[in-house]
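S.K.: with the input below, show me the fold.
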Amino acid sequence: MDALFASLALLRLEGLGVGSYWQLIERFGSAEAALQQLPPNFSRKLPDRARAQLAEFQHNADDSELGQWAQAERARCHEQGTALLHCESPEYPTLLKEIRNPPPVLYVRGNPACLSLPQVAVVGARRASRAGLDNALAFSADLSAAGFAITSGLALGVDGAAHQGALRCGGERAGKTIAVLGTGVDRLYPRRNIKLAEDILANDGAVVSEMPLASAPEAGNFPRRNRIISGLSLGVLLVEAAVRSGSLITARLALEQNREVFAIPGSIHNPLARGCHRMIRDGATLVETSADIVEHLGGMLSAMAQQPGLFDDTVEAAEVSLPAEQRAIIRALGGDPRSIEQLARDTGGDTGDLMAALLHLELDGLVEQWNGGYQLTGSGARTLNTLATAE
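M.R.: Next up, the predicted model:
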């Protein structure tokens, strides 16, 4: 009986979670030894079904329910090209092994070596603003170009933008990105991001889970998934998040795991900035550019931040010559959302002309509608910075 087979069988025991698994390992030394124990020796009361499973396994391991499932799971993974990384395997990521109750077994589609690359997790709201999506895309592209793999959860919103940013980092090859799922790796979720997952795999990235094959997207799986996202990474970047959100859970887990946590500040009027502000008060590092993160993490990757143009805050849109009325709107918006009435007052323009100028800016991706008013997108904020620098 090898360690992987024993761990799969033990984890399949009815009512046994990852926390209980590690308690048994601490007490008995290995999954193999735990499986040979009588039910009364377990530190918790086992359900009747688990007692029957254990007795059957001890009587005939290979032909028992647990044994047959473990063998079938390995065969299914082999057929699908999914790697199984046991926590004692040399390929198992070292950083993840350091967290409390790490996954005993990881399922990996794609390149398992990605899991040992230096990683930055980028997380945030599913219903992010356009500015939040722009920031996730731009920060991830820059960090990927600097040599970091980008880790996130394949969710809609910020997660998806982070993966896309890594894939679009520029240069001859796309950057590496890792998607950590709350489902089986053969059951991609959400379905709207299946194409994104395929792009990740096509560009030598990885899709990872601790869940058995075919596991459904149950609500309880995602907090467990979040500890893996932060556990794999040197640091976590929080882009946008409400005060009560899964992204904030990931950031708090990162602090508990002694990982670096970075947060992008936002407008005090934006409810999706409040989670970032809360984390900054709790010890996260406020960042304005991706260079802040590279410099903070230090080492060889920090030196790459000095490469000319790598972390340039300007974008093509910022260098376009804008009409005076559009420049005035961008300056009036500044860092906070503004209503039409406020913009009309601040710019002194006619309402009809103002609406036409806003439409042009919206089509150019520089402003977006938000909570009954308008705010700058990430590209708009960089345009504002360029205008301020030129003055």
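S.K.: going forward, measure contacts and count neighbours with C-alpha atoms only.
M.R.: Noted.
S.K.: how far off centre is stretch 80-90?
M.R.: 21 Å (Cα atoms, centre = their mean, to the nearest Å).
S.K.: just the terminal-to-terminal distance for that stretch.
M.R.: 22 Å (Cα to Cα, to the nearest Å).
S.K.: touching that stretch from outside, list them.
M.R.: Residues from elsewhere that reach stretch 80-90, judged by Cα atoms under 8 Å, 6 or more residues apart in numbering: 3-4, 74, 77, 91-92, 97, 103-110, 112.
S.K.: so which bits of it are buried?
M.R.: Across stretch 80-90, burial judged by 16 or more other Cα atoms under 10 Å covers T82, A83, L84, L85, H86, C87.
S.K.: so which of the contacts of stretch 80-90 are in helices?
M.R.: When DSSP state H defines the helices, the subset of the contacts of stretch 80-90 inside them is A3, L4, R74, C77, K97.
S.K.: CSV please, covering those residues and showing distance to G373 and neighbour count.
M.R.: Shown next, in CSV, are the ones in helices among the contacts of stretch 80-90 (distance: Cα to Cα, whole Å; neighbours: other Cα atoms under 10 Å):
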residue, distance to G373, neighbour count
A3, 59, 15
L4, 56, 21
R74, 54, 18
C77, 51, 19
K97, 47, 17
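S.K.: would CSV of these with distance to A206 be doable?
M.R.: Shown next, in CSV, are the ones in helices among the contacts of stretch 80-90 (distance: Cα to Cα, whole Å):
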residue, distance to A206
A3, 24
L4, 21
R74, 19
C77, 15
K97, 18
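S.K.: compare with the first, here's sequence two:
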Amino acid sequence: MQQGVGLTETQNKTDELFTWLRLAAIPKFGAATYAKLCHRLQWKSSDFFSASHAELLSVGFNASQIDAILHPDSEGIQKSILWLNGGNNRFVLNLEDSAYPPLLKEIASPPMLLFGYGDQSKLVNLQIAIVGSRNPSVSGKEYAKSFAQNLSQCGWTITSGLALGIDGFSHEGALLAKGTTIAVLGTGIDNIYPKKHRKLAEDIITGDGVIISEFAPMSAVRPENFPRRNRIISGMSRGTLIVEAALKSGSLITARYATEQNREVFAIPGNINNPLAKGCHYLIQQGAKLVTCIADINEEFNDLEFNTKVTNSSKMKKNSIECLATDLLLDSVDFEATPLDIVAERSGMSVSEVMSQLLEYELRGLVTAVPGGYIKLGEK
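M.R.: Below you'll find the model as predicted:
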């Protein structure tokens, strides 16, 4: 008897998955339309596929949508099912699943389905998104990694897009803190992109993180899918931190989605001559909060409790940097590569004194040596 119940439950889950895969394949049919029709017609998900051509036409479906409903892409659906059954750490969540991220469900156009690798329960974690340039400066890389690491230690889950640059360093920072990080793909779930980040993707999964995509296995790579990916990144998160971004970039699209979703937007300022700071400065002018330490982020969430030791340490570092602002040697190093002889000339110190002092500052994380000189890192 028990065995029969188990078989029935398994069949019900298979039927439900098949239904949602068919729903997700309907062209130009999203969650908002689905919810409206279900409310108006008192339909369940399966009712869409028991309706006649005339009924579907009467409720507003067009010819291509009706064709997709009545003649589903069985081959594509089978590929998704084969992918799901191809490993123990895979899952597919539909919009009505209890494990579906609640914050994501609140946005205007949540994905009908989420395909994923890893522990799906982590999708309900408290998340903050960190995104930015694919070609960041040395300072940008340091900020992304250190902010992600410190925010992870406070209790945040770090969500980003697995892209080169800021996204990748953000995931790495979370892993350094042994925290949870979630990567959202703009490609089919079986296509880790960029390929350079395959090892990072493996580290995310082995580190109890999650990789998700709204795009089914074998989906073609399309440029327009990446902006769609960005709405998921911001949609699952309480806030979005932009580390570095040009004025025309995907990061600003993510920030716009966050604003539309009534989520917090944070931006790290930079050198006014750095093109990668222009996007952050624009966001700050538009109302994003200027961020210099993690305390600037955490204080915006009075309803949450954080690891106060990490937050207070961040405040102390910030105060320390503010005191160092009058340090002539540190003030002689720019946020772009500054030659050693220029630093010595500006500070009035000998080259040997400068090298000795900058070594100490490098150990404290205030500067870093790069080809051509030193770069000031500021507060982490």
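S.K.: quick one, what contacts D73 of structure 2?
M.R.: Contacts of D73 of structure 2 by Cα under 8 Å, 6+ apart are R22, A25.
S.K.: kindly report the same for L234 of structure 1.
M.R.: P118, Q119, V120, A121, R259, E260, L297.
S.K.: filter these down to the buried ones.
M.R.: P118, Q119, V120, A121, R259, E260.
S.K.: ok, back up a step: nearest to L137 of structure 1 among the contacts of stretch 80-90 of structure 1?
M.R.: G110 (22.3 Å; Cα to Cα).
S.K.: now do the same for K145 of structure 2: its match in structure 1.
M.R.: Counting by TM-score structural alignment, K145 of structure 2 corresponds to L137 in structure 1.
S.K.: ok now the helix or strand hosting that match, how far from the chain's centre?
M.R.: If you go by DSSP states H and E, L137 of structure 1 is part of helix 130-145. On the basis of Cα atoms, centre = their mean, helix 130-145 of structure 1 sits 13 Å off its chain's mean C-alpha point.
S.K.: and after it, which helix or strand comes next?
M.R.: Assigned by DSSP H and E, the successor of helix 130-145 of structure 1 is strand 149-152.
S.K.: for the residue positioned nearest the centre of structure 1, give me its contacts.
M.R.: Residue closest to the average C-alpha location in structure 1 (Cα atoms, centre = their mean): S152, at 1.9 Å. Listed by Cα under 8 Å, 6+ apart, the contact set of S152 of structure 1 reads A121, V122, V123, D159, G160, A162, H163, T177, I178, A179, V180, I229.
S.K.: just checking, the fourth one touches V122?
M.R.: Yes. Using Cα atoms under 8 Å, D159 of structure 1 is in contact with V122, at 6.8 Å.
S.K.: which residues are in contact with each of those two?
M.R.: A136, S152.
S.K.: of these two, who's got more company?
M.R.: Between D159 of structure 1 and V122, V122 has the larger neighbour count (other Cα atoms under 10 Å), namely 32 against 28.
S.K.: name the SS class of the more buried one, please.
M.R.: Three-state call for V122 of structure 1 (DSSP: H, G, I helix; E, B strand; the rest coil): strand.
S.K.: aligned counterpart of it in structure 2, please.
M.R.: In structure 2, V122 of structure 1 lands on I130 (TM-score structural alignment).
S.K.: relative to I233 of structure 2, how far out is its match?
M.R.: 9 Å.
S.K.: overlap in contacts of those two?
M.R.: By Cα under 8 Å, 6+ apart, the residues touching both I130 of structure 2 and I233 are T159, S160.
S.K.: between the buried ones among the contacts of L234 of structure 1, which is nearest G372 of structure 1?
M.R.: Among the buried ones among the contacts of L234 of structure 1, and counting by Cα to Cα, the member closest to G372 of structure 1 is A121, at 31.9 Å.
S.K.: quick one: that closest one and F148 touch, right?
M.R.: No. The pair A121 of structure 1 / F148 is not scored as a contact, 9.6 Å apart, by Cα under 8 Å.
S.K.: contact partners for A6 of structure 1?
M.R.: Residues near A6 of structure 1 by Cα under 8 Å, 6+ apart: A31, E32, L35.
S.K.: anything in contact with each of A121 and F148 of structure 1?
M.R.: Applying Cα under 8 Å, 6+ apart, one finds that no residue jointly contacts A121 of structure 1 and F148.
S.K.: which residues in the stretch 201-350 of structure 2 form helices?
M.R.: 225-235, 250-260, 275-285, 294-298, 308-324, 328-331, 340-347 (DSSP state H, counting those that start in this stretch).
S.K.: dump those to TSV, plus distance to L175 of structure 2 and mean neighbour count.
M.R.: Listed next are the helices of the stretch 201-350 of structure 2 as TSV, based on distance: least, Cα to Cα, whole Å; neighbours: other Cα atoms under 10 Å:
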stretch	distance to L175 of structure 2	mean neighbour count
helix 225-235	18	24
helix 250-260	22	21
helix 275-285	25	21
helix 294-298	17	19
helix 308-324	17	15
helix 328-331	31	18
helix 340-347	34	17
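S.K.: between those helices, which gets nearest to S139 of structure 2?
M.R.: S139 of structure 2 lies closest, by Cα to Cα, to one member of those: helix 275-285, at 11.0 Å.
S.K.: what's that closest one in contact with?
M.R.: Where contact means Cα under 8 Å, 6+ apart, the residues beyond helix 275-285 of structure 2 that reach it are 133, 136, 242-248, 252, 266-272, 290.
S.K.: perfect, I'm done here.
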